[in-house]
Structure formats: structure tokens, C-alpha cells
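K.L.:
pasting the sequence and the predicted model now:
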Amino acid sequence: MRYILRRLGFFIVTLWAAMTVNFFLPRLMPGDPAMAMIARFHGRLSGQSLHAMEAAFGVNTNQSLIAQYFAYLGDSLTGQFGRSLTFFPDTVSHVVFMALPWTLGLVGVTTVIAFILGTLIGMIGAWTRGGWFDSVLPPLFIILSAFPYFWIGLVAILIFSISLGWLPTGFGYTNGEAVTFTLPFIWDVVRHAFLPAGTIVITSIGGWILTMRNNMIMVLNEDYVRMARAKGLSASRIMFDYAGRNAILPNLSGFGMSLGFVVSGAILVEYVFSYPGVGYMMLQAVLNEDFPLMQTLFLFITLAVLIAILVVDGVTVLLDPRTRRSS
């Protein structure tokens, strides 16, 4: 219980620090969202329109910095993030929650798939080290992970979309179709997600394979593994229950961080495939100087990473009894 309370305290303090930094960074940059919107209209706006935009974007020059800070904390806790400059007059909350399911479905699923496949391949490669499996698959995926995301994506588009015509070149679904939960629409979404998902898996699986293989080789030299072999236990039980369970523990922290960064999306992949996710939206926000949207996205990323770390800490406590003992 004391361990959980310590982690919760760390979570609260870190979240407060991140929100504080997130508040001051946009205010250290020149200009503000209202002025950026005026630049779009080449200054053809009245003073009343300027004040209306400042109120809409949450920029109140009559308040002190401290008052703005506490107003920002209150608005963040209640989900009031202002209006987006890029998608004006939509609110930032509406814009983010429209793109979030696409990123969670694409990057979240592919991150889990890459972790599971990489862990299994690394585990089997360490168990059969020196054999054909260990000599072919791990080096192949590690080499592929060295290629940039966007390069693999462009090659995939060239081969499977342009040359063979099997899959769409980009976007989340066919333009002009209504978003429904029918089987034809779901299949259309899956077809559009196949290439970006394959790109993410290919370029991220190598790291999981390498770390799991190294951890597994170290664990296989431990005394309790030798004892399990001496007792005549089956190879599958030794590999999964004795060696694999302990070798995977260092990888859980990295997996938790990866799950947290799912919210940020794979920016280059979503940009190459014009996928309507958070990563593509973040790039648009930066290019359009959309400070409210950038601020909200950074806050969501921080919150997701902290929650993922907190969950992974809980899973580690369940898997490793040593973490439950007091020093």
C-alpha cells in the first residue's frame, strides 16, 4: 500500500509540473492565437473581433499571469481547452477526440502487436541461439528497424498501392463515405490502415526482439533455470514460466512508455499516409501556430505516459514479488 501511495504522489507532482511547463511555454513564444488568426485575415478585423477571439482562445490580457495560471489549471481539470485556430470555430476538445480514436486504433494496436511478436521472437531466438531461427529472423528485423518510418511507408505505397494496386495510398477511409459502423465501412478502414500499420510494426519490432533476446540469454544462465532443467521440466515450461517471465520484466517499463506515447501518434507515418490521427493533427497545429491545440496535445501525451507508467508499475508488482518487499 505504501508503494502505491508513493507512486500516486509521484504521478500527481509530475502531472502538476508538466501542466505548469505547458502553461508557460506558449506564453514565452511571440504572439498569441488571436494575433495568428488576424494574420490569416491580413489584419482585416475590428477591435471587437479581436477581443472576441481573445475570449474564445482563452487569452485575457487584462488578467495577471498568476490569475491566468490558476484559470488554466481550472479549465484543464474541467476539460475547457479553448478553441482551435486550425479548425476554428471547433473547440480543441472536440478536435482532439475526433482524431484520438484513429490513433489509438492504429498506433495502439500496432504497438501491442510489435511488442508481443518482438518478445516471442526474441525469447525463441535466445532459447535456440546459434540455430537457423536465431540467425535469420532477429537480424532481419533489427536491420529493417534501422530504416526511417517515412522511407518504409513510401516504399510500401510504391509497391502495394501504385504498382500492384492492392491497397489505398492513404487516408483513414475512402473520401466521401459516411462514417458508420457497418461491415463494409469497417473493412474499408482496415484496408486503409494496413500499410501504415505494417510500416509501424516493421520499424519498431526490432528493438523489442533485441532487448528480449539479451534479457533472455542473461536469465538462462541463472541457477534457478539450471535447477529447473535438472528437475526434468519441459522445455516450454522452462522457457515461458521460468526464463521468459523474469526476462520480460525490464521490457515492461519500455512497453509502458510506448503505450503512453501512443497518444502522440506516429507523426511521420500519419503524415506520409495522410492518416487523420493525432500525429497528423499535431503537425498541422505546429505549422499553423495553433497554440491551444498544441498545448492540449502535449498535456494529453504527458497524462497518457504517466498513466501507462503507473499501470506498468502495478503489473510489475504483481509479476515480481521482490518489489512487494520492504527494504
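P.N.:
Ah, there it is. Numbering: from 1, shown residues only.

K.L.:
hey, let's count contacts and neighbours off CA atoms from now on
P.N.:
OK.

K.L.:
so who does Ile113 touch?
P.N.:
Shown in contact with Ile113 (C-alpha atoms under 8 Å, 6 or more residues apart in numbering): Val201.

K.L.:
how are the helices of the stretch 151-300 of the chain distributed by residue range?
P.N.:
Applying DSSP state H, counting those that start in this stretch to the stretch 151-300 of the chain gives helices spanning 183-220, 223-230, 235-237, 245-247, 249-260, 267-272, 278-287, 291-319.

K.L.:
for the fourth one, buried residues please.
P.N.:
Using 16 or more other C-alpha atoms under 10 Å as the test for burial, helix 245-247 gives 246-247.

K.L.:
tell me, how many neighbours does the residue nearest to Ile248 when sequence neighbours are not counted end up with?
P.N.:
Distances taken as C-alpha to C-alpha, 6 or more residues apart in numbering put Met212 closest to Ile248, at 6.7 Å, once the chain neighbours are dropped. By the measure other C-alpha atoms under 10 Å, the count of residues near Met212 is 27.

K.L.:
second one coming, line it up with the first:
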Amino acid sequence: MSIAKSSALATGTRSIRSFLAAHPLLSYALRRFGLYVVELWGAITVAFFFFRLIPGDPIQTFIQTLQLNYVYNQQASAEVIARYREEFGLDGNIVTQYLHYLHQVLIRQDLGPSLLNYPTPVQDVIMRALPWTVGLLGISAVLAWFLGLLAGAVAGWRRGKFGADLVTNLAIALSHVPYYFLALILTFIFAYQLNWLPARSAYDARLEPTFSLEFIASLLRYGLLPSLSIVVIGVFSWLLSTRMLMVPVLGEDYLVYAQAKGLRPRRILTRYALRNCYLPQVTAFGISLGFIFNGNVLVEQLFNYPGLGATLVNAINILDFNTIMGVTNLAIFAVLTANLILDLILPLLDPRVKYWR
């Protein structure tokens, strides 16, 4: 019986291997998804233990804040503290807290209450802030990548020309300037000196968030300065990296052959030269998505923008572990998922990328 089971198992294993060998795309996708799950679990685990090792007691701080407005006797305060510690998953040692957190997130699909807006659930706090971050930082990051890719391709294609060299030197000088420093300069010029644009908030406080033209216009006006600080620096950074990839390609034989065939320079640039440059940039863009959540926190703080960056900073100030983990896990999930999607579509974009076997 045991030999028969072993033989059936070996036969099943060989059939699975044969099936996967005959379907390389499926094999590639399954392996990448398995690695994605392991990376997701590992990153969340590291983040959990890192934040829980921060010294301080968030519940005690929360109770002290409540005592500024309410009067508790010693017994009532102890009962409240015990209930809060259980509700926020802070009972027991750190391993017990970790297992409780995994059960709460994976089984119950609940991130727990938020200390920032108790008893509002963390997922509600995140969903209120997420559209602002995606609307401002997400769109700005995509726009910076697209413009930087085009500008870098043109700068590399027209290398040696005065305009291309001027833009390249300007990019070298400004690409490493921090977002928040440019934001301060733009705020000083356009908000305080010229008084053209507002310096803080996401929209006019006199308006209600609706889909009216007045509110959308206010939204765009208030978001112009923070988005400019992200787009300008981002464009210069992507310009330099794209130009660096473009220049070595220009000496390839297939481009000389395309020129000899009489193809237009614009067609050679977009269909041949740029096609071999944007693939590394697509991968780099996926990696850079993490900065949407953490690299521009100071920009949101500077402009008092109600996004995830400002929410994360406020949560760290009071050791709101549930909110901290919620925002951090969302960033981890977004970055790893974006890279998974890029890994899956790269073989479709470039035949030179082979599937795993």
C-alpha cells in the first residue's frame, strides 16, 4: 500500500512538472506569486516587530490624555487600561501580540481601532486619507515618470545640442534637491511673495467636498504647489536615468540600419531607441512607488495635506500601533503588488525576458 502511494505521488509530481514545463507562462506566474506571498509575509512581520520594539506605552499615554478632560478614580483607570490593552491587542508578550495581530488581520479582516480617532476603525481612517495621497502623490509620480521619460529620450537623442545640454546640466544640478526644499521655495515665491496660490490645506475650508466644478477647481488650485514640488524633481531624476540608457543605444547597428532605410528620426526614436530604454524604467518606477507613501511625508506635512503621510506621522507621535501598521502594510502591499504586476508583464513587453523553467 505504501509503495503504491509513493508511486502515485511520484507519478503526480512528474505530471505536474510536465504540465508546468509545457506552460512556461503559468509556471513563471506561479513562482512569482509564491515569492510574492513570502515577501509580503516577511515584510509585514519585520514591520510588526520593529514598531512594537519602540519604547513607550500608547495606552498609558492615551489614558493620560483622557484624564485631562475626565476624572477617573484609580480603580476605574486600571479597568479602563486593562480593557484598552485587550482591545488594542497589547496583552501578553510580543509573540502573543503578533499571533493575535495575524488572526485579527487575516481571519477577521480587521485592523483594529485607531487611537487617532478612537473608536474609529483603522481601515476607515486609512480610507479617508488614501484618496488624497493617491490623488496628489500618485498622479504626480506617474506624471513625473512619463514626462521624465520623454524628456530624457529627447535629451539623449539630441545630445551635443545646446538645448539638450542645458536641460541635462539643469537636471544634474536639481535632481538631488529634496522635495520639501523645493516645496519651501515654491511656497515662499508663489504663496507669500506673489500671493497667487494657497500655502496650506487641500481645498478651501468654505467648500464642502462634492463633485462640483467649484470644489474641483479649489482642489486643483490647492494641490498645485505640492504636486509641482514632486513633479519637477521627479522629472529631472527620470530625465537623467533615461538619457543614461538612451546614449549607449544610439550607436547600435539596428539604428544605423533604420536610418539607412530612410525612416524618419521621430519613428526611429519612439519605435526603436526608446523601446529599449523604457523597460528598465518601468521596473524602476515600480520600485519607486514606495516613495508615494513614505518619501513625500514632509511635503504633506508642509502643506497640511490630509494624506497617508500626515496620518502616519500623527500615529507615530502617539504610538498608535494599529494605524502605523495599517499604513505601513498598505505601503508594503502596494509596492510588492506593483512589482509582481511588472514582473508578470515584462515578458509580454520584451521577448528577451524569458520565463522561469
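P.N.:
Arrived safely. Worth saying up front: this structure is predicted, and the values here are computed from it rather than measured.

K.L.:
before we move on, the earlier item: of all the helices of the stretch 151-300 of structure 1, which one is nearest Arg83 of structure 1?
P.N.:
Minimum separation from Arg83 of structure 1 across the helices of the stretch 151-300 of structure 1 (C-alpha to C-alpha) falls at helix 291-319, 6.8 Å.

K.L.:
any chance of the helices of the stretch 151-300 of structure 1 in CSV, plus distance to Ser49 of structure 1?
P.N.:
Supplementary listing: the helices of the stretch 151-300 of structure 1 in CSV, determined by distance: least, C-alpha to C-alpha, whole Å:
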stretch, distance to Ser49 of structure 1
helix 183-220, 41
helix 223-230, 72
helix 235-237, 70
helix 245-247, 61
helix 249-260, 39
helix 267-272, 34
helix 278-287, 22
helix 291-319, 18
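
K.L.:
could you check how far the residue mapped onto the residue nearest to Ile248 of structure 1 from structure 2 is from Val282 of structure 2?
P.N.:
With TM-score structural alignment as the criterion, Met212 of structure 1 lines up with Thr242 in structure 2. Counting by C-alpha to C-alpha, to the nearest Å, the gap between Thr242 of structure 2 and Val282 of structure 2 amounts to 11 Å.

K.L.:
could you check which residue of structure 1 pairs with Asp110 of structure 2?
P.N.:
Mapped onto structure 1 by TM-score structural alignment, Asp110 of structure 2 lines up with Gln80.

K.L.:
just Arg83 of structure 2 next, same as before
P.N.:
Checking with TM-score structural alignment, Arg83 of structure 2 has Ala52 as its match.

K.L.:
quick one, what contacts its match?
P.N.:
With C-alpha under 8 Å, 6+ apart, Ala52 of structure 1 has no contacts at all.

K.L.:
what about it, which SS state?
P.N.:
Reducing the assignment to helix, strand or coil with DSSP: H, G, I helix; E, B strand; the rest coil, the entry for Ala52 of structure 1 is helix.

K.L.:
distance of it relative to Arg6 of structure 1?
P.N.:
Following C-alpha to C-alpha, the distance that separates Ala52 of structure 1 from Arg6 of structure 1 is 45 Å.

K.L.:
check Met98 of structure 1 too.
P.N.:
In this structure, Met98 of structure 1 lies at 35 Å from Arg6 of structure 1, with C-alpha to C-alpha as the measure.

K.L.:
between these two, which has more neighbouring residues?
P.N.:
Met98 (14 against 10).

K.L.:
the more buried one: what's it in contact with?
P.N.:
With contacts defined as C-alpha under 8 Å, 6+ apart, Met98 of structure 1 has no neighbours.

K.L.:
what's the match for it in structure 2?
P.N.:
Under the pairing rule here (TM-score structural alignment), the equivalent of Met98 of structure 1 within structure 2 is Arg128.

K.L.:
after the helix or strand its match falls within, which helix or strand is next?
P.N.:
Using DSSP states H and E, Arg128 of structure 2 falls within helix 122-133. Taking DSSP H and E as the definition, the helix or strand that follows helix 122-133 of structure 2 towards the C-terminus is helix 139-157.

K.L.:
whereabouts in structure 1 does that next one align?
P.N.:
Under TM-score structural alignment, the alignment places helix 139-157 of structure 2 onto residues 109-127 of structure 1.

K.L.:
now check structure 1 for the residue matching Asp253 of structure 2.
P.N.:
Applying TM-score structural alignment, one finds that Asp253 of structure 2 aligns to Asp223 in structure 1.

K.L.:
also Leu225 of structure 2?
P.N.:
Aligning on TM-score structural alignment places Leu225 of structure 2 opposite Leu195 in structure 1.

K.L.:
what's the distance between its match and Phe10 of structure 1?
P.N.:
Computed with C-alpha to C-alpha, the distance linking Leu195 of structure 1 and Phe10 of structure 1 is 39 Å.

K.L.:
identify the residues contacting Trp356 of structure 2.
P.N.:
In this structure, Trp356 of structure 2 makes contact with 24, 27-28, judged by C-alpha under 8 Å, 6+ apart.

K.L.:
how about Met257 of structure 1?
P.N.:
Met257 of structure 1 touches 305, 308-309, counting by C-alpha under 8 Å, 6+ apart.

K.L.:
any idea how far Gly43 of structure 1 is from Asp90 of structure 1?
P.N.:
Taken as C-alpha to C-alpha, the span from Gly43 of structure 1 to Asp90 of structure 1 is 22 Å.

K.L.:
correction: the previous question concerned Val219 of structure 1.
P.N.:
Separation of Val219 of structure 1 from Asp90 of structure 1 (C-alpha to C-alpha): 53 Å.

K.L.:
what's the answer for Gly31 of structure 1, then?
P.N.:
The spacing between Gly31 of structure 1 and Asp90 of structure 1, counted by C-alpha to C-alpha, is 21 Å.

K.L.:
do you know how far the residue nearest to the match of Leu225 of structure 2 when sequence neighbours are not counted is from Ile301 of structure 1?
P.N.:
In space, and not counting its chain neighbours, Leu195 of structure 1 is closest to Ala156: 6.7 Å by C-alpha to C-alpha, 6+ apart. Here the distance between Ala156 of structure 1 and Ile301 of structure 1 works out to 28 Å (C-alpha to C-alpha).
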